[in-house]
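Q: Return atomic coordinates for the entry below.
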Amino acid sequence: MNHSNKIWTKNFIVLFVINFILALIFFLLVSTIAVFSVENFQTSTSIAGLLSGTFVIGSLFARLGAGRLIHKVGSQKVLLAGLIGFLLTTGLYIFISDITLFFLNRLLHGCSFGIASTATGTIIAQIIPPSRRGEGIGYYSLSTILSTAIGPFLGIFIVTQTANFSLIFLLNFIMAIIILGLYFLVKVPTIETAPQEKKGFSISQFIEFRALPIAIVAMVLGFVYSSIMAFISFYTEEIGLVKAGSFFFLIYACVVLVFRPITGRLMDQRGANLVIYPCLALFASGMLIYSQAHHGYMIILAAILIGFGYGSFNSIAQAIAIKVTPKQRLGLATSTYFMLFDLGLGLGPFTYGLLIPHIGFRGIYLVAFIMILISIVLYFLLHGKRDRQLIPLPTNN
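A: Here you go, the predicted model:
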């Protein structure tokens, strides 16, 4: 484990870049795949949403096994397997023209992403000093935030300027080659091994129950946020605010880049509740404004509020899942957290796609606003009322 209080080590930086590119490919696709589906396969919005969400469903199922694999053989081997699978499935987008095979590849692509990202998240949890976990995970999660800005912006730019989806697929394949090469620079300080387990099946071999409460809240909020990711292009076109919508993720990311390290440090020093409740209130305010946007500045304001609210919540929630878990089960805690988070992200686009014909885009965003309000109560019941300011954080030794 760490023998210093340093966060930005060589391992941390390499894993930061790997996770950035993994997430960049994910967000580049998730922001364009629904449009690709409608234009190339002439699908409905619900099927387009399902095609977008299939990736996340694949990731969910893979995480279920990835946590146990890490528990048994170590995170470094699991990371290599995930990156190889990710490279192969990224390349297949270039060649597939049948919608059934496209669905299958989206599923397998999601599986490989789930395996690789669970491994990177576990290694990060191992190498960050325990007393700086909130801050360290806040920094690490900026790799995902950068990708949320660059991925959709780049994807929408390529589609609108060239209408060439093959260019997106080729770019992704090149980036997948790069991160496989970067893998060989990663050195995990100690290979974690699983303690002797009782024979027979147990759900605890796949799920870390201590991480489950905060993961459930993250699942609900992932479901909410997916409504923006999957349908922002359709929504802003319908309300005539495409230009403002194209800057949404860029502004969102800039806000998170500024505030996430601060909120992570606050969590380490003052506890999670001080950060979580204001974040959820700001997220709800941003979603309400977004649902009623009639001018470009309203989209921009929503991006700022959602960036501060949801953007800060996600890393704090992940830090909570790790903080409450013994070090030998960090792989299971990471997979449990992201498995439920992925479930929310995956079910969201399909569910909203079914609702859009009945209540419209503004309707689904009002539903999302109500769900955020419910999540505030849910957080209090599942974790908030029991949250303790564990200062300094336990080393789990």
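
Q: contacts and neighbour counts: CA atoms only from here.
A: Fine.

Q: can you count the residues close to I370?
A: Residue neighbour count, defined by other C-alpha atoms under 10 Å, stands at 15 for I370.

Q: So which elements touch the helix or strand harbouring G363?
A: In the assignment (DSSP states H and E), G363 maps to helix 330-382. Counting by 3 or more C-alpha pairs under 8 Å, 6 or more residues apart in numbering; DSSP states H and E, the packing neighbours recorded for helix 330-382 are helix 45-73, helix 99-127, helix 212-238, helix 273-291, helix 296-323.

Q: got the angle for that helix vs helix 45-73?
A: The directions of helix 330-382 and helix 45-73 differ by 120 degrees, with axes from the mean of the first three to the mean of the last three C-alpha atoms, to 10 degrees as the criterion.

Q: circling back to that earlier point, tell me which of the helices and strands packed on helix 330-382 lies nearest to L355.
A: When the helices and strands packed on helix 330-382 are compared by C-alpha to C-alpha, helix 45-73 sits nearest L355, at 8.6 Å.

Q: Give me the packing partners of that closest one, helices and strands only.
A: Packing contacts for helix 45-73, counted by 3+ C-alpha pairs under 8 Å, 6+ apart, involve helix 33-41, helix 75-92, helix 99-127, helix 330-382.

Q: in it, what counts as buried?
A: Burial within helix 45-73, assessed by neighbour count using 16 or more other C-alpha atoms under 10 Å, is assigned to 45-71.

Q: structure for this one too, so we can compare:
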Amino acid sequence: MNGSVLRAPGMPLLLAMTALGFAGYAALLPVAPLWVVRGGADAAGAGLVNGVLMLFTVLTQLVVPGALRRLGWAPVLVAGMVLLGLPGIAHVLTDDLAPTLVLAAVRGLGFGVLTVTGSALVAELVEPARRGQAIGAYGLAIAGPQVLLVAGAPWIAERLGFGVVFALAGLPVLGVVPAIGLARMLHHVPEPQERAPYLRLLRPMLLLLGVTLAGGALITFMAQMSSSAPLTVLALLVMTTMAALTRWRVGLLADRYGPQRFIWPLVVNTAVGMTLIAWAVRDPEATSAPALLLGTAVVGASYGALQNLTLLVTFASVSRPHYGSASAVWNIGFDAGTGLGSVVVGMVAAATSFSAGMLAAGALALLTLPLALRRPSR
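A: The predicted structure is shown next:
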């Protein structure tokens, strides 16, 4: 990794805030659905937990750019970290579905702030020539907690208790400290002189939505569709590790060769990986470990790399006053995909099987291939 990117003013604070925020998010992503299943919910109810989280995340992302212009960085960043962290701790009070959905909604408010501000700050702090590497470093700050907690949180809940996971979900509150330090370094967000070019932003958003729909389904339901708890942990570890590595390393390639040539093979890769996973979980009592691990590695590679590449395409489409809006659109694609993966696959699985749900997610991802093959408009 280029050390000069890490030494850019504000980058260490951004990475610290991001890691703490995403630690709280990642801890509950696989565990909150398990928590309500323990309370009596079915697969559809479990899918609603992350679906509601992402719905309120997306709704918040729509207003964050305007809030930054009106209120400034400090109040928005601090509010986001508090709203993401405190409700995570409150899960310990009940495993009923309805109050858990309320907590998911409040967490979504905080996560919406974290995601829009975090990716916008990468563009604010680092010049375009090194932005792929900066996005890679930012991606590692996101992926590090996910590698540990998306894979490990179900194990922690089973072995040490759900309360330990809920304590980890409160880590974003500690992110208030770097958030305040970061806000003191930043200039006020300028008012745009023209409307953001939303049509140009639609293509990378939909490409991202396709792969995060698949990834969101895997994160939400891996523990339920795998016949072995250790295999669940290993599969999620493989997926998140591959995502971290590809999101980091593809930034170097994109800075050198541009992002476009890598996008369409990764879309196909997603569909292939989901097909392998569907075959692996066809028997609820005997998951095929080799197929599951290979499939999660394949999907994880696309999941990480497409996050970096689509964000690069997004920021290349706008000028600085529109970084906040561009970040919001990109994050809407990410979180809408994650939420849809949770809800759609949950509904398909409740009606048929998890194997059918995985095939459906792969097919939906493949529908974005025409967009991947089309050159972006200028």
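
Q: Give me the TM-score for these two chains.
A: The pair, once superposed, lands on a TM-score of 0.90 when counted by TM-score structural alignment, normalised by the length of structure 2; 368 aligned residues with a C-alpha RMSD of 2.3 Å.

Q: What sits closest to A62 of structure 1 if chain neighbours are left out?
A: C111 (4.8 Å; C-alpha to C-alpha, 6 or more residues apart in numbering).

Q: Next one: that neighbour from I304 of structure 1, what distance?
A: Taken as C-alpha to C-alpha, to the nearest Å, the spacing of C111 of structure 1 relative to I304 of structure 1 amounts to 32 Å.

Q: go on, G384 of structure 1?
A: G384 of structure 1 sits at a distance of 25 Å from I304 of structure 1 (criterion: C-alpha to C-alpha).

Q: which of the two has more neighbours?
A: I304 (24 against 19).

Q: got the contact list for stretch 288-298 of structure 2?
A: The contact list for stretch 288-298 of structure 2 (C-alpha atoms under 8 Å, 6 or more residues apart in numbering) reads 231, 234-236, 238-239, 242, 269-270, 272-277, 279-281.

Q: okay, and it goes to which residues in structure 1?
A: Counting by TM-score structural alignment, stretch 288-298 of structure 2 falls onto residues 295-305 of structure 1.

Q: Buried residues, the matching stretch. List them.
A: Along stretch 295-305 of structure 1, these residues count as buried under the neighbour rule (16+ other C-alpha under 10 Å): 296, 298-305.

Q: before we move on, what about stretch 272-287 of structure 1?
A: Along stretch 272-287 of structure 1, these residues count as buried under the neighbour rule (16+ other C-alpha under 10 Å): 272-273, 275-287.

Q: Equivalent analysis for stretch 117-125 of structure 2, please.
A: By 16+ other C-alpha under 10 Å, the buried positions in stretch 117-125 of structure 2 come out as 117-125.

Q: next one: stretch 365-384 of structure 1
A: Neighbour count says stretch 365-384 of structure 1 has 365-369, 371-372, 375-376, 378-380, 382-384 buried, by 16+ other C-alpha under 10 Å.

Q: now, among those residues, which is nearest to I158 of structure 1?
A: Checking the buried residues of stretch 365-384 of structure 1 one by one against I158 of structure 1 (C-alpha to C-alpha), the nearest turns out to be Y365, at 26.8 Å.

Q: how about the closest one, what's its match in structure 2?
A: By TM-score structural alignment, Y365 of structure 1 lines up with M358.

Q: quick one, what contacts its match?
A: M358 of structure 2 sits next to 214, 217, 274-275, 277-278, 345 when contact means C-alpha under 8 Å, 6+ apart.
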